[in-house]
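Chemist: Please work out how this folds:
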Amino acid sequence: MKSIIRSRFTIMKKENEQWLVDVKLLEPFERDVLLRLDKLPGDGVNVVKTSMSRTVLHLPQTDDRPGLYLKCHRQRNMRERLLDLLRPSRAEREFNNLLRFEHYALPAPRAIALGQVQRKGEPVRRYLAVEEVTGAKLLPDIIAGKNEQELLALCSDLGKWIAGIHQSGADHRDLQPGNILIRPGEGQERFVLIDLHSLRFDPVMPEHARARALAALAGYLEMAVGMRGFGSFSGAYMKAAHLEFSFAAKLQDAIESARSRRFRSRTARCLVNSSKFIIENSNRRRVYRRRDLHPEALDKITEARNGKSENVTVLSESAGARSKAVRVTLEGKEQIFFVKEFSKPTLAQSLRALFIGPRARREYRAGHGFSVRGISAPEVKACIEGGDFDLLVTEFIENGEQLNNVVHRLFVANRFSGKRDDLKRQRKFIRALADEIRHMHDAGVYHPDLKAKNILVTEEGSTWRFLFVDLADVRFKPPSTRRIIKNLMQLNAGIPYCIGDGLRARFFLRYLRGEKRVERSAMLEEIIRGSSRRVERWRRQIEKAGKRKSP
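Modeler: I've put the predicted structure just below:
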């Protein structure tokens, strides 16, 4: 690698800047252009990706140089500065790995330049320029335009190519669809690996390391291409790497673990500064909000609570739930938000919040977690903490009704008007509800208060959309059988009487499809017994409350 650097690169220094530049490809290239691009992109320069710590720019090809991708890395906090002192920076690691790939004749873009800008003797900004791979597209873009036979051949070639990469000792550690380019052509030579900052070289990769490395890509192929494409990929990889059939089970376990880690990581992003979310501190209050939410909207919502704003109209308010719909007028446009207010916590609630966080923040995080997992819930907009109250702001679901009201309208209204029940439509509704709850449980989510009042329903043509609310105590962990039974008991006891036993049986059989017959029967018996106990307990509580009110 040192010989490549000596033969291809030259060092350029000026004041607080230092560059390692490819002489042949960038001989007429102006170094100062690189320093300006992330601040003021010039004509023809496209911003490919931007975040709090990195900006990626594309420079089109000219007569003097090839097309380039420029990555600008910034240090966000003291932790990143300390890590850069203990190990090479992300740009340096990727630059070194690109040279290693070039040395071993492995497919990767060509490194062009590496630079850094210092302030008071410490590097605060690093740049990496790589050559553009002409005509290449990302793997997801290629998959979208292929038929089934072409996809099977592509997955097979991809499996053989990755097996060859691993056989050479290269472990990418971030092998995902967005890091694989495909050039025009056929065979394994068309694939190119990018974003090599986390790559490690290990002469011998054990099976568990191979399964971990393949997990993200294999999980994507399983969802995007189907089981046939996934089987073609994994079979070609196992055959090329000379692995036994037991590796398939290890790969499935790694896929589930990788999916859970990805969900947890994406769920927590709403509580840190990022490209989509921001944290603000002012007047002893902390605000978590989406960047696309207008800042003045929160000021007007807070004023609405104090009754000081003319631009806000309170549409509805419930003293028990402490929730209301607020109409905000911004720049001549009217927006409606659903605002949930949490009063000052008690001593016990404050002690609990020390360990698991305030209720408003938990519901804000849970709402984003539902969105990440593809489960329907109102989109969270902001969370305000501090003072005498906490606020949670979410989108307002127009035409949204509680499940109880929809059931009464769908299953009872026709009887009062003298019409016959639409059994086909009722059964379709029951199947859709069962599928949505099964999807939530299969995604590894447990809602401890799954009552009919906590499910909103919107009708979209001939279909329905079910949205879950009151998410403060939601747990993002695969629910046990006991908790699944508890959820189904809550729903069965809370759904109005107008749904008969036949339709209830259809709901449970739809939810439990795929379970063994003996286990399904045992679960149904437990659900029926538990639902009866709940209804009886509610009846006694209502009778006791009535006796207290009577003179």
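Chemist: When you work out contacts or count neighbours from here on, use the C-alpha atoms and nothing else.
Modeler: OK.
Chemist: Residue 330: neighbour count?
Modeler: For residue 330, the count of nearby residues is 13 (other C-alpha atoms under 10 Å).
Chemist: ok, and the closest non-adjacent residue to it?
Modeler: Leaving out its chain neighbours, the residue that sits closest to residue 330 by C-alpha to C-alpha, 6 or more residues apart in numbering is residue 297, at 7.4 Å.
Chemist: Surely residue 51 touches residue 275?
Modeler: Yes - checked against C-alpha atoms under 8 Å, the pair residue 51 and residue 275 is within contact range at 5.1 Å.
Chemist: residues contacting the residue nearest the centre of the chain?
Modeler: By C-alpha atoms, centre = their mean, the chain has its centre lying nearest to residue 372, at 3.5 Å. Applying C-alpha atoms under 8 Å, 6 or more residues apart in numbering, we find residue 372 in contact with 263, 266-267.
Chemist: Most neighbours among those residues, which one is it?
Modeler: residue 267 (20 neighbours).
Chemist: how about this one, so we can line them up?
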Amino acid sequence: MVDGSIRMKETTPARTTTSPDEGFDPVGIRWHFLSDEGRTWLEQFETGRAHACPIKTAVRRWVYRFAPGIYVKQVSYQGLRALGKSLAGGNACREGANFQQLERRGIAVAEVLAYGSERHFGVLKRDVLITKEVAAEHSLWQFMQDVYPALEPQTKRRLASALADFVRQLHDRGVIQRDLHVDNLLVCQMDGDYRFVLLDAQRISLRKRSLSRTQRLLNLAVLLCNFWRLASTAQCLRFLRDYGLSWNGAQGRSHLYVIKRLALKLSRHSWDAHARRALGNNARFIAERRDGFTIHRTRRDDVDEMLGALLSDPDRLLDQGKTDGNRTIGAVQVKLDGPWTFLQGYRYQGWRSRLWNARHGGRARRVWLNLWSLRTRHVPVPEPLLCMDRQCFRLPERCYLVSEYVADARPLSSCWQDLDATQRRDALIHLGMELGRMHRFGGIHGQLTWNNLLLTFVDARPQITLVGLDAARMLATASPLRCLLDIRLFLHDLDDRDPDGSHRRLFLDIWNRWSR
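Modeler: Alright, predicted model coming up:
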């Protein structure tokens, strides 16, 4: 490696601008750390624009992959943020320094080749981190989705034990990873054993001694936020046991209660923040006013074309389809310059209804927000595409909602007779898991009849989609009584088709396990 006094002086001649379209350009960067391998790669790099594959592109952050197996992270700064980072230090350089400290503490991390920054008249403009690719097949997120469900129970236990050992090693060596999620961990399999590598070290705090009990519980809660959808409660308990926590006795139950409460609190905060983005202008959504309508829609070209076709006369499209018999809701399958979609129109009955909705927001807007709240919780609901609300003197008149049309799926009430015993059992188990997770996260369907459950089989596996969510609610905290009331219509339809009660017992057993 290069001596520290020389590293600070190594600078490539200055250049004028940096933009994401230019790709990575090392010109003008002063390298704070530069290994021999990093120096060799930069000498071979020349312009830095050939054979680059963008991995992640954001407003001020880009990640590129270069052959052979080199990753470059580049972060740019402007305005007041540039002044603040000039004093506190850039994100990429801080992450590179954290990687080096973690490596000295014996933590498996990506190998750092170089990191440096570029300043204009003392103001930080950008910084760069160059790392070497880790020989691993999956991130933990991909592994849990694609590989984990098919593993044998013994292999799952070995994986949980290896992950618990890795997290305990972090805590014993004084490492607090505030962004400890499954996409920042790589899974490596060697001779039947699993090994984990930490990929992101930007939001890391290092302590001189091992973490306290409170710090460990909080960090375990951050990790548990990632496994609501990927693992059952029993598997999470097995992980905590392998980590070293016991749930026997009053102290063990207290630790489990604290971890679960903190994890749900952190998760709900993140879910609600992501769902509220659907009401604003950002990289994914658009909020605008056009032709007297307040419009919320996803930022897609096909949705823009749908909006143009819908604005002309939405009531005419509703009249062309079949309604569901509700006096205040009209629903129809339409094709708006693209694929088939599901259009719903909401009417207000009298002044009392209009005044109440003026205070609480339009019906379509509430359904729009509830759908995105459920989707952020990974509940299987159709993707909402477009929401339109017309007001007169701040009183709502008509509102419309366009969502994706679920093709090749049938209501559970119509396809139940066509299923064999194995398919019925699999469908009930999957339903118990999905509805249990929804209720655990505070979601209430409101009209949970079999007509509002669409079932299809993909590779012999049941897939459920919840529809008819006009009465859905999102609770601040899960209420056992509200959850039981929510499934009463489902159980009523199940009892009509289950004379001996075996299916009811199976569903309630799975639902109770996943709703806690």
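Chemist: if we can go back for a sec, before we move on, which element is the residue nearest to residue 330 of structure 1 in?
Modeler: Using DSSP states H and E, the element containing residue 297 of structure 1 is helix 295-306.
Chemist: now residue 87 of structure 2
Modeler: Using DSSP H and E, residue 87 of structure 2 maps to helix 79-88.
Chemist: Name the residues of the helix or strand following that helix that are buried.
Modeler: Later in the chain than helix 79-88 of structure 2, the nearest helix or strand by DSSP H and E is helix 91-104. The neighbour-count check on helix 91-104 of structure 2 (16 or more other C-alpha atoms under 10 Å) flags 91-100, 102 as buried.
Chemist: superposed on structure 1, where does the next helix-or-strand element following helix 91-104 of structure 2 end up, distance-wise?
Modeler: Downstream of helix 91-104 of structure 2, the next assigned helix or strand under DSSP H and E is strand 112-120. Comparison of strand 112-120 of structure 2 with structure 1 after fitting gives an average deviation of 5.1 Å (mean C-alpha distance after the TM-score superposition for structure 1).
Chemist: So what touches the very next helix or strand once past strand 112-120 of structure 2?
Modeler: As assigned by DSSP H and E, the chain's next helix or strand after strand 112-120 of structure 2 is strand 123-132. Strand 123-132 of structure 2 is contacted by residues 29, 38, 69-78, 82-83, 85-86, 90-93, 95-96, 110-119 when judged by C-alpha under 8 Å, 6+ apart.
Chemist: Run a quick neighbour tally on residue 493 of structure 1.
Modeler: Residue 493 of structure 1 is flanked by 21 other residues according to other C-alpha under 10 Å.
Chemist: Spatially nearest residue to it, not counting backbone neighbours?
Modeler: In this structure, residue 493 of structure 1 finds its nearest non-sequential neighbour in residue 531, 5.1 Å apart by C-alpha to C-alpha, 6+ apart.
Chemist: how about the helix or strand the one you found falls within: buried residues?
Modeler: For residue 531 of structure 1, the host element (DSSP H and E) is helix 517-549. Of all the residues in helix 517-549 of structure 1, those buried under the rule 16+ other C-alpha under 10 Å are 523-524, 527, 530-531.
Chemist: Distance to residue 157 of structure 2 added to the buried residues of helix 91-104 of structure 2, as a markdown table?
Modeler: As requested, the buried residues of helix 91-104 of structure 2 are arranged in a markdown table below (distance: C-alpha to C-alpha, whole Å):
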| residue | distance to residue 157 of structure 2 |
| --- | --- |
| 91 | 36 |
| 92 | 36 |
| 93 | 37 |
| 94 | 35 |
| 95 | 32 |
| 96 | 33 |
| 97 | 34 |
| 98 | 31 |
| 99 | 29 |
| 100 | 31 |
| 102 | 27 |
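Chemist: Could you single out the nearest of those residues to residue 201 of structure 2?
Modeler: residue 95 (5.2 Å; C-alpha to C-alpha).
Chemist: which residues does the closest residue to that closest one other than its chain neighbours contact?
Modeler: Among residues not flanking residue 95 of structure 2 along the chain, residue 202 sits closest, at 4.6 Å (C-alpha to C-alpha, 6+ apart). Applying C-alpha under 8 Å, 6+ apart to residue 202 of structure 2 gives the contacts 91-92, 94-95, 98.
Chemist: Residue 268 of structure 2 now?
Modeler: Residues counted as contacts of residue 268 of structure 2 (C-alpha under 8 Å, 6+ apart) are residue 441.
Chemist: Over to the one 3 residues further on?
Modeler: In this structure, residue 271 of structure 2 makes contact with 373, 376-377, judged by C-alpha under 8 Å, 6+ apart.
Chemist: All set now, cheers.
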